[in-house]
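*Asks:* show me the folded form of this:
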Amino acid sequence: MERAPTSLPRPASPSHPFPKPADTFRDEEVTMELPPREVQITLVGGGSHNWAPKLLADLAYTKSLAGRLVLMDINPRALDLMTRLGQKVMRDLGGNFQVEGTTDLDAALVGADYVILTINTGGYEASRQDIEIPEKYGVVQTVGDTVGPGGLIRGIRNIPVVVDLAQRMERLCPRAWLINYSNPMAILTHAVSVATDIKVVGLCHELQGLERTLMYILGLGERGRIKFKVGGINHFSWVLDAWLDGESIFPRLHEHAKTVRPADIAYEDFSPYGDQTVVKFSLLQTTGVLGVAGDRHIVEFYSYFVTPESQWGWKYGVKRTTPDDFEEAYRENGEWARAMLEGRAELPSRSEEIVFDLIASIEHDLNREFFVNLPNVGQIANLPLDRVVETYAVANAKGLTPVALGELPPSVAPQVRLHSDIQEMIVEATLTGDKDLARQAFLLDPLIRDFEAGRAMFEEMCEAQGLFRR
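*Replies:* Now for the predicted structure:
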């Protein structure tokens, strides 16, 4: 099995054979009998109604880990709710962790072995501006958290906070891993990797979602049977091939692609979080590779899916997520958390998130493979070194070692490279305070289709969020 080493003087040779496709998902039979390893895990953004409940339950189900879980959040009310819920989850599900909460970041970091990040600087007001200001200039986004004007501005405002966190880790827990779940994933993970010496990895659940979709298409009842050759950048990764019982499923997927149409459903009845897969299968027919992320993410990387002519994506079965949708989800998740705490709702079953399986693989030296975001040391040969890319990596006692993918095909590589270049510019601009460079990156984004409107939009968004003020 060929693996990219921890550093390479040049990208891996395209002649390297791709390693045997991996099972990225948990194998509970491997870990359930292991004696628990003692660790301290700190969850920054621990009051998150969206993330904390499922991560608390996942940790309780991970019997191969034990120790101390510290929830840290700047919102005392949300923190108190999730701390009490976490204590109940551990008690009722038989978890091995003592749960405590604090609003003191430094106190939360002292002694940490793993720091998990689930934050959005500025909260829902900033996210609302990410969506609503571009709409004034004719730019509609379906999500606005990764690319497009919203994703880039979100990156600029979050980088200083995330880098400050990593710098505190250098003082207080220098050997800890920072595990990032926050968007824009590639931008924030890259900023930490170039600005600090902290070990950092980004995690996303889109591949698990794709596996679920393919299981439905193929009539499969269990996870782990489909093996993927896959890589790219977060929310813009591509399956180059996939196998079921050693046989490529791509011929079957190409046949399926011919039948995919938007569902006959009223716009108001469709959830913006749903995925009709029209875009990914249309692109499969054109590019020969299958997008990993949900269509709502993929469309934002191109200029031609979210347009007035496409009814802002609805032609392709994509419904944009509004700021009200974000806030409604937050309220509903908060009510769900309170209902669980009061015994009015059942505690969560295990989710698709892989974070604690990854930690267990490191702690127990299991050599399991996971789909993760790491700096490119050659695992994708035709993307620049040091950029954060999304591929498999092996997790063991030595840490995380990327698995060599080879090259992305020419049907998608130039577009991936464009967005990787923009991300690099945004990170450099933010770390150096170079507003001109940030503006240049902003105007390169494919969703910006009018030069003057793009410049005015950039200025208004920066002013609204207090960015690049001297």
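*Asks:* please make it C-alpha for all contacts and neighbour counts, starting now.
*Replies:* Will do.
*Asks:* what is the helix or strand where D130 lies packed up against?
*Replies:* Assigned by DSSP states H and E, D130 falls within helix 123-136. Applying 3 or more Cα pairs under 8 Å, 6 or more residues apart in numbering; DSSP states H and E, we find helix 123-136 packed against helix 148-172, helix 323-341, helix 451-465.
*Asks:* so how far is that helix off the chain centroid?
*Replies:* 20 Å (Cα atoms, centre = their mean, to the nearest Å).
*Asks:* quick one: contacts of that helix?
*Replies:* With contact meaning Cα atoms under 8 Å, 6 or more residues apart in numbering, helix 123-136 is reached by 140-141, 144, 149-151, 153-154, 322-323, 326-327, 457, 460-461, 464-465.
*Asks:* one more time with 7 Å, if that's ok
*Replies:* Residues outside helix 123-136 that contact it (Cα atoms under 7 Å, 6 or more residues apart in numbering): 140-141, 144, 149-150, 323, 457, 461.
*Asks:* just stretch 168-183 next, same as before
*Replies:* With Cα under 7 Å, 6+ apart as the criterion, stretch 168-183 contacts 109-119, 145-146, 189, 198-204.
*Asks:* what are the buried residues along it?
*Replies:* 168-170, 172-183 (16 or more other Cα atoms under 10 Å).
*Asks:* compare with the first, here's sequence two:
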Amino acid sequence: MFTIAFVGAGSVEFTRQLLRDILSFPELAGCTISLHDIDSERLEVAEQLARLAGASNVRGSLERREALEGADVVVNMVAIGGHRATLTDFDVPESFGLRQTIGDTLGIGGIFRGLRTFPFLDGLAADVLAVCPGAWLLNYTNPMAMNIQYLATVAPRLKVAGLCHSVHWTIHDLSALVGVPHEEVDFLSAGVNHQAWILRWQHEGRDLYPALDAAIAADPELARRVRVDMYRRLGYYPTETSEHSSEYVPWYLRHQSEVERLRIPVRDYATISAENVATYEKTRDALAAGDPPPPLTDDAVEYAPQVIHSLVTGQRRTIQVNVANDGLITNLPAGAAVEVPATLDRLGVHPHHVGLLPRQLAAVNRSFLNVVDLTVAAAVEGDPAHVRHAALCDPATAAALTAGQIDDLVAAMTAAHGDLLPVALRSA
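*Replies:* Next comes the predicted model:
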């Protein structure tokens, strides 16, 4: 019996979405769903939702290693520190005058989200290697690039793929914009998570970039978005939303005029995080009252169900994955986490060699990866100085604050997150 373990199953909305897609495949209808969360209430809600979704074999455990027993796939979607830590990631930097939009991937928020996630990843990797060493670990938890590079460093025997739907939805939305069915489009995307690039984009052999140029020229409001601005300057369209993209480079959030021109929603994820809590509470209360849970509002097409289906059936398909750079993108650092196409089949996940990125794209990605590398090094080496180095090298942070202010901000964030951080990094 194929077993899928969900770690962080109390993220009930996302768990429901994944279960809906997994159980839509007839070949997966009888699989065992093993759920783990450290919050007993959330775990109970997740178990109820799994049964309502049609899962026939459901088990739940507050003990992670017990939940992982016999797993063929482990899906990680934890958020260490929850909503409270997310607010800290916004509130403390804001008191220094530093703007963020999402704060979960790069920037000071991403750095500290990574640092508080790494101790959890240590334990998860050890448990997987102990009780289900052949399992694939499918990671959804951000900061994706930091987490994948960290796992590749501390647990190189682990079979890991990081999954994110940003490339799918970029192609979907761009294709709709130019009037072409996205399922008929051929494309190549590569780079790093949340900052990959559409290198080729065609319909029946026709380059679609000229059609995008025409659409932008016809609607001036389209130009009032960060990633359209980046596309026009760099020549290739980025694969993550403008909200995310704005905080990975030094050009936008520092300037009020750019925030207004490009309609950048400062603190956007703080609002989203609060809405996620409200959605969970509404779902919990509906189940307690014997009512159906609120309908799913997100039609997200996630990759994990496709990976699982291919592992079970051998069906070959291509998706985007985040893996350590083993010669896949030759002008990005070896060992860094990169996002590339991969073929799926019964044997697993097989990343594709991409080669050289255009120089300007690789240059922007390297600025991103410098922060990732220093954050991972801080944890692996137990060196608090590297936390400051990561913040000093972060493009948006360095654009907004002086070096002294960055040192003070790191100290304030370290104090605020306290025991969530690795022991060696609890003093700045």
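*Asks:* mean per-residue distance, the helix holding D130 of the first structure to the second structure?
*Replies:* Mean deviation of helix 123-136 of the first structure relative to the second structure after superposition (mean Cα distance after the TM-score superposition for the first structure): 0.8 Å.
*Asks:* where exactly do the strands run in the first structure?
*Replies:* Using DSSP state E, the strands assigned to the first structure run over residues 37-44, 65-72, 97-102, 114-117, 177-180, 199-202, 226-233, 236-244, 247-248, 290-291, 368-375, 388-396, 399-402.
*Asks:* so the counterpart of I198 of the first structure in the second structure versus V45 of the second structure, what's the distance?
*Replies:* Under the alignment defined by TM-score structural alignment, I198 of the first structure is paired with L158 of the second structure. In this view, L158 of the second structure and V45 of the second structure are 30 Å apart by Cα to Cα, to the nearest Å.
*Asks:* surely A381 of the first structure and E407 touch.
*Replies:* Yes: with contact defined as Cα atoms under 7 Å, A381 of the first structure counts as touching E407 (5.1 Å).
*Asks:* give the contact list for G46 of the first structure.
*Replies:* G46 of the first structure neighbours (Cα under 7 Å, 6+ apart): 52, 71-73, 79.
*Asks:* rerun that using 10 Å as the cut-off
*Replies:* 52-53, 55-56, 69-75, 78-83, 86, 101-103, 116-119 (Cα atoms under 10 Å, 6 or more residues apart in numbering).
*Asks:* and it, what pairs with it in the second structure?
*Replies:* G46 of the first structure maps onto A9 in the second structure when the alignment is built from TM-score structural alignment.
*Asks:* sorry, back to before: and the match of I198 of the first structure, how many neighbours does it have?
*Replies:* Look at L158 of the second structure: counted by other Cα atoms under 10 Å, it has 18 neighbours.
*Asks:* do the same with D197 of the first structure
*Replies:* 14.
*Asks:* surely it and H190 touch.
*Replies:* No: in terms of Cα atoms under 10 Å, D197 of the first structure does not count as a neighbour of H190; the distance is 11.7 Å.
*Asks:* and the strands of the first structure: which comes nearest M215 of the first structure?
*Replies:* For M215 of the first structure, the closest of these is strand 226-233, at 8.2 Å, according to Cα to Cα.
*Asks:* mean per-residue distance, the closest one versus the second structure.
*Replies:* Compared with the second structure after fitting, strand 226-233 of the first structure has a mean deviation of 1.0 Å; criterion: mean Cα distance after the TM-score superposition for the first structure.
*Asks:* which part of the second structure matches that strand?
*Replies:* Under TM-score structural alignment, the match for strand 226-233 of the first structure is residues 185-192.
*Asks:* chain center to the matching stretch, what's the gap?
*Replies:* 17 Å.
*Asks:* list the buried ones in that stretch?
*Replies:* Neighbour counts over stretch 185-192 of the second structure (16+ other Cα under 10 Å) mark 185-187, 189-192 as buried.
*Asks:* stretch 351-371 of the first structure too?
*Replies:* So, applying 16+ other Cα under 10 Å, buried residues of stretch 351-371 of the first structure: 353-364, 366-371.
*Asks:* next: stretch 316-335 of the second structure.
*Replies:* Buried residues in stretch 316-335 of the second structure, counted by 16+ other Cα under 10 Å: 318-325, 327-329, 331-333, 335.
*Asks:* go on, stretch 330-346 of the first structure?
*Replies:* Of the residues in stretch 330-346 of the first structure, those with enough neighbours to count as buried (16+ other Cα under 10 Å) are 330, 333-334, 336-338, 340-341.
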